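Peer 1: Got a predicted structure here, sequence first:
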Amino acid sequence: MKLLRHGPDGQEKPGLLDQDGQIRDLSGVIPDLTPEQLGAEALARLAALDPAALPLVPAQTRLGAPVAGTRKVLAIGLNYADHAAETGAVAPKEPMLFSKAVTSICGPNDVTELPPSSTRLDWEVELGFVIGTRAKAIAAGTGLAHIAGYVLANDYSEREWQKDRAGQFVKGKSHDSFCPLGPWLVTRDEIADPQDLSMHLSVNGETRQSGSTATMIHKVVFLVEYLSQFVTLEPGDVILTGTPPGVGAGMKPPQFLRAGDVVELGIEGLGRQRHEVVAL
């Protein structure tokens, strides 16, 4: 099942994608795709609906982030060995954890803001997952059961703010529009193996990233278990799992985004995003 939210920014309604790729409105069934709708029983009720009985939504309708009410965005750094190598870093033995402000979340095709003081705005295609049931100090081997579904994400990063402005990663990761999610939340049952998904990103039509979740160092199931030892994961929480090589900071010479650039990205089974970079 592919769940989504459609409509103007701040006025999104819940929906789903039917087998013909058409958007169907769910607002007559549930008020929104909130954390309360992400548990197994709630998802089963939605899966039992006949999409043909739901109202159609115009194809060109804006899509928002597919989950409302997210309280935490956690992210894993340097989680692909080849990406760590391109940045000159040593792959960490344990997951490197940082956070992004929830205000950085936006829709899958919304514009990407280029702040006035930004000099090194970079891209990162990432597999994200959304927690469906509370996870606290969970046992090994049980991590996937706590995931509601998977989502395409772009972990935009202002590298100067991230590395040179006397702060934690969160400073360079949290500006508005730096965490586009979607187009859909793809429920866990539709992704047979989250560690076997191709992923790509281009800038102005030129390929920058081409990789696979197969080269992830710390796998999805482990990340849920690991993170739950340090922080309680709640329904609606979003976890980003790292990026493959090809980021702007790793190019020789480095290349970063400018106003007018168009970034396009996708992950197998999770859809595509398109962003135009717009100067503030």
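Peer 2: Done, it's in. Numbers count the residues shown, from 1 in each chain.
Peer 1: alpha carbons only for contacts and neighbour counts from here, please
Peer 2: OK.
Peer 1: Now for Gly205, how many residues are close by?
Peer 2: As a burial measure, Gly205 scores 11 neighbours (other C-alpha atoms under 10 Å).
Peer 1: For it, give me its contacts.
Peer 2: Neighbour list for Gly205: 262, 264 [criterion: C-alpha atoms under 8 Å, 6 or more residues apart in numbering].
Peer 1: can you rerun that using 10 Å?
Peer 2: By C-alpha atoms under 10 Å, 6 or more residues apart in numbering, the contact set of Gly205 is 261-264.
Peer 1: how about the residues you listed in CSV, adding distance to Val57, neighbour count and secondary structure?
Peer 2: Putting the contacts of Gly205 into CSV (distance: C-alpha to C-alpha, whole Å; neighbours: other C-alpha atoms under 10 Å; DSSP: H, G, I helix; E, B strand; the rest coil) gives the following:
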residue, distance to Val57, neighbour count, secondary structure
Asp261, 29, 16, coil
Val262, 26, 18, strand
Val263, 26, 24, strand
Glu264, 24, 22, strand
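Peer 1: just those now: which is nearest Met199?
Peer 2: Taking C-alpha to C-alpha as the measure, Met199 sits nearest to Glu264 out of these, at 11.2 Å.
Peer 1: any idea how far the closest residue in space to the closest one that isn't next to it in sequence lies from Asp189?
Peer 2: Using C-alpha to C-alpha, 6 or more residues apart in numbering and skipping the chain neighbours, the partner closest in space to Glu264 is Arg274 (4.5 Å). Per C-alpha to C-alpha, to the nearest Å, Arg274 is found 26 Å from Asp189.
Peer 1: between these two, who's got more neighbours?
Peer 2: The residue with more neighbours, out of Arg274 and Asp189, is Arg274; 20 against 11, by other C-alpha under 10 Å.
Peer 1: thinking again about what came up before, which strands and helices lie in contact with the one helix or strand the residue nearest to Glu264 maps to?
Peer 2: Using DSSP states H and E, Arg274 falls within strand 271-279. For strand 271-279, the packing partners by 3 or more C-alpha pairs under 10 Å, 6 or more residues apart in numbering; DSSP states H and E come out as strand 112-114, strand 147-154, strand 179-180, strand 198-203, strand 262-267.
Peer 1: try 8 Å
Peer 2: Applying 3 or more C-alpha pairs under 8 Å, 6 or more residues apart in numbering; DSSP states H and E, one finds that strand 271-279 contacts strand 112-114, strand 262-267.
Peer 1: another one to put next to it:
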Amino acid sequence: MKHGRVAFDGLIHDVVEQDGKVKLLDGRIVEETDVTWLSPVEPRTVFTLGLNYADHAKELSFSAPKEPLVFLKGPNTFIGHRGQTYRPSDATYMHYECELVVVIGKTARHVKKEDAYDYVSGYTIANDYVIRDYLENYYRPNLRAKNRDSCTPIGPWFVDKEDIKDPMNLTLRTTINGKVVQEGTTKDMVFSIPDLIEYLSGFMTLSPGDLILTGTPKGSVDTAVGDEVITEVEGIGQLVSTIVGESAFNQA
């Protein structure tokens, strides 16, 4: 089942998807454009993977890492489906990153790969925008590149793990203004979902609500103010965001 969280009529509602529309728990059914979308889960600790697709590492002229390249993301970065992401006026290269997000469902410590999916509650989508100008280097992403307000749309839906037959064989796709600019598959991850859960839980405790953003395949191109960017993961849905400039962001 697809679950979400929205603001509607002055209240926050847990919702489910029904025939392409939004069903509130009180039974009302509304259009997705009639609500304000929130993150489908309330993030706790958020882990983000860098260079976790070999083809993406290659297009950036890097070799795939020998150990997961992980950094943390603050909750201020997340916005919902159909939200607006700010592009600073001094940015020369800002691109999207379509990512499958793993949601941890129960406390995990020293988990073995073969048991990893027992600790997953489900999946969602993130678009982890990055400003390449702000990177110190690709192995030490700094705060300005990855932890800016509004830089990570997430959602719209959280999908139960039982409804995703094989999370390591899902198509990822990004379009800008209707044109396909990125396409890949989760089977090309350098470190699989079980690898990542084993690795992370090997030195720290994972808790319910923790998120793992698993990286993006090749196909990253610059975006511009006014672009509508749609990141899609097979079986989960489409996440829509719009790039806005300084004037619009300051008025929000």
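Peer 2: Perfect, I can see it now. Nothing here was measured: the structure is a model prediction, and the numbers come from that model.
Peer 1: The strand holding Arg274 of structure 1 vs structure 2, mean deviation?
Peer 2: Superposing on structure 2 and averaging over aligned pairs (mean C-alpha distance after the TM-score superposition for structure 1), strand 271-279 of structure 1 comes out at 1.0 Å.
Peer 1: how about the helices of the stretch 1-150 of structure 1, start to end?
Peer 2: Listed in chain order, the helices of the stretch 1-150 of structure 1 (DSSP state H, counting those that start in this stretch) span 40-47, 81-86.
Peer 1: what range in structure 1 does the longest helix along structure 2 sit on?
Peer 2: Secondary structure of structure 2 read by DSSP state H shows that its longest helix is helix 193-201. Counting by TM-score structural alignment, helix 193-201 of structure 2 pairs with residues 220-228 of structure 1.
Peer 1: Can you list the neighbours in contact with that stretch?
Peer 2: Outside stretch 220-228 of structure 1, the residues that touch it by C-alpha under 8 Å, 6+ apart are 95, 135-144, 146, 194-195, 233, 241.
Peer 1: ok, of those, which come out buried?
Peer 2: Buried residues within those, counting neighbours by 16 or more other C-alpha atoms under 10 Å: 95, 135-136, 138, 143-144, 146, 194-195, 233, 241.
Peer 1: Pull the most distant pair out of those residues.
Peer 2: Lys136 and Gln195 (23.3 Å).
Peer 1: one step back: specify which member of the buried ones among the contacts of stretch 220-228 of structure 1 is nearest to Gly269 of structure 1.
Peer 2: For these, the residue nearest Gly269 of structure 1 by C-alpha to C-alpha is Pro194; the value is 10.1 Å.
Peer 1: how close does the equivalent of the closest one over in structure 2 sit to Tyr53 of structure 2?
Peer 2: Under the alignment (TM-score structural alignment), Pro194 of structure 1 maps onto Pro167 of structure 2. When distance is defined by C-alpha to C-alpha, Pro167 of structure 2 is 15 Å away from Tyr53 of structure 2.
Peer 1: Thr77 of structure 2 now?
Peer 2: Distance from Thr77 of structure 2 to Tyr53 of structure 2, by C-alpha to C-alpha: 23 Å.
Peer 1: Which one of these two is surrounded by more residues?
Peer 2: Tyr53 (24 against 18).
Peer 1: returning to what we had before: tell me the angle of the strand holding Arg274 of structure 1 relative to strand 262-267?
Peer 2: Relative orientation of strand 271-279 of structure 1 and strand 262-267, computed by axes from the mean of the first three to the mean of the last three C-alpha atoms, to 10 degrees: 160 degrees.
Peer 1: what range in structure 2 does strand 271-279 of structure 1 sit on?
Peer 2: With TM-score structural alignment as the criterion, strand 271-279 of structure 1 aligns to 237-245.
Peer 1: Name the residues that touch that stretch?
Peer 2: For stretch 237-245 of structure 2, the external contacting residues (C-alpha under 8 Å, 6+ apart) are 81-89, 125-127, 153-157, 223-232.
Peer 1: Pull out the buried members of those.
Peer 2: For the contacts of stretch 237-245 of structure 2, a burial check counting by 16+ other C-alpha under 10 Å picks out 81-87, 125-127, 153-157, 223-224, 228-232.
Peer 1: quick check, nearest of the contacts of stretch 220-228 of structure 1 to Pro58 of structure 1?
Peer 2: Sorting the contacts of stretch 220-228 of structure 1 by distance to Pro58 of structure 1 puts Pro194 at the head of the list, at 30.8 Å, by C-alpha to C-alpha.
Peer 1: Look up how far Ala40 of structure 1 lies from that closest one.
Peer 2: Between Pro194 of structure 1 and Ala40 of structure 1 the computed distance is 19 Å (C-alpha to C-alpha).
Peer 1: what does Pro8 of structure 1 give?
Peer 2: Applying C-alpha to C-alpha to Pro8 of structure 1 and Ala40 of structure 1 gives a distance of 29 Å.
Peer 1: Repeat that for His200 of structure 1.
Peer 2: The gap separating His200 of structure 1 from Ala40 of structure 1 is 30 Å, by C-alpha to C-alpha.
Peer 1: circling back to that earlier point, of all the residues in the strand holding Arg274 of structure 1, which ones are buried?
Peer 2: 271-278.
Peer 1: so can I have JSON lines of these showing distance to Phe169 of structure 1?
Peer 2: Output for the buried residues of strand 271-279 of structure 1, formatted as JSON lines (distance: C-alpha to C-alpha, whole Å):
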{"residue": "Gly271", "distance to Phe169 of structure 1": "27"}
{"residue": "Arg272", "distance to Phe169 of structure 1": "26"}
{"residue": "Gln273", "distance to Phe169 of structure 1": "24"}
{"residue": "Arg274", "distance to Phe169 of structure 1": "25"}
{"residue": "His275", "distance to Phe169 of structure 1": "23"}
{"residue": "Glu276", "distance to Phe169 of structure 1": "24"}
{"residue": "Val277", "distance to Phe169 of structure 1": "21"}
{"residue": "Val278", "distance to Phe169 of structure 1": "23"}
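Peer 1: which of those lies closest to His218 of structure 1?
Peer 2: Gly271 (23.4 Å).
Peer 1: Look up how far Ile23 of structure 1 lies from the closest one.
Peer 2: Distance, Gly271 of structure 1 to Ile23 of structure 1, by C-alpha to C-alpha: 14 Å.
Peer 1: The helices and strands packed on strand 271-279 of structure 1: which one's closest to Lys163 of structure 1?
Peer 2: Taking C-alpha to C-alpha, strand 112-114 is the member of these nearest to Lys163 of structure 1, at 17.5 Å.
Peer 1: follow-up on the earlier one: how about CSV for the helices and strands packed on strand 271-279 of structure 1, with distance to Phe169 of structure 1 added?
Peer 2: Formatted as CSV, those follow (distance: least, C-alpha to C-alpha, whole Å):
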stretch, distance to Phe169 of structure 1
strand 112-114, 18
strand 262-267, 22
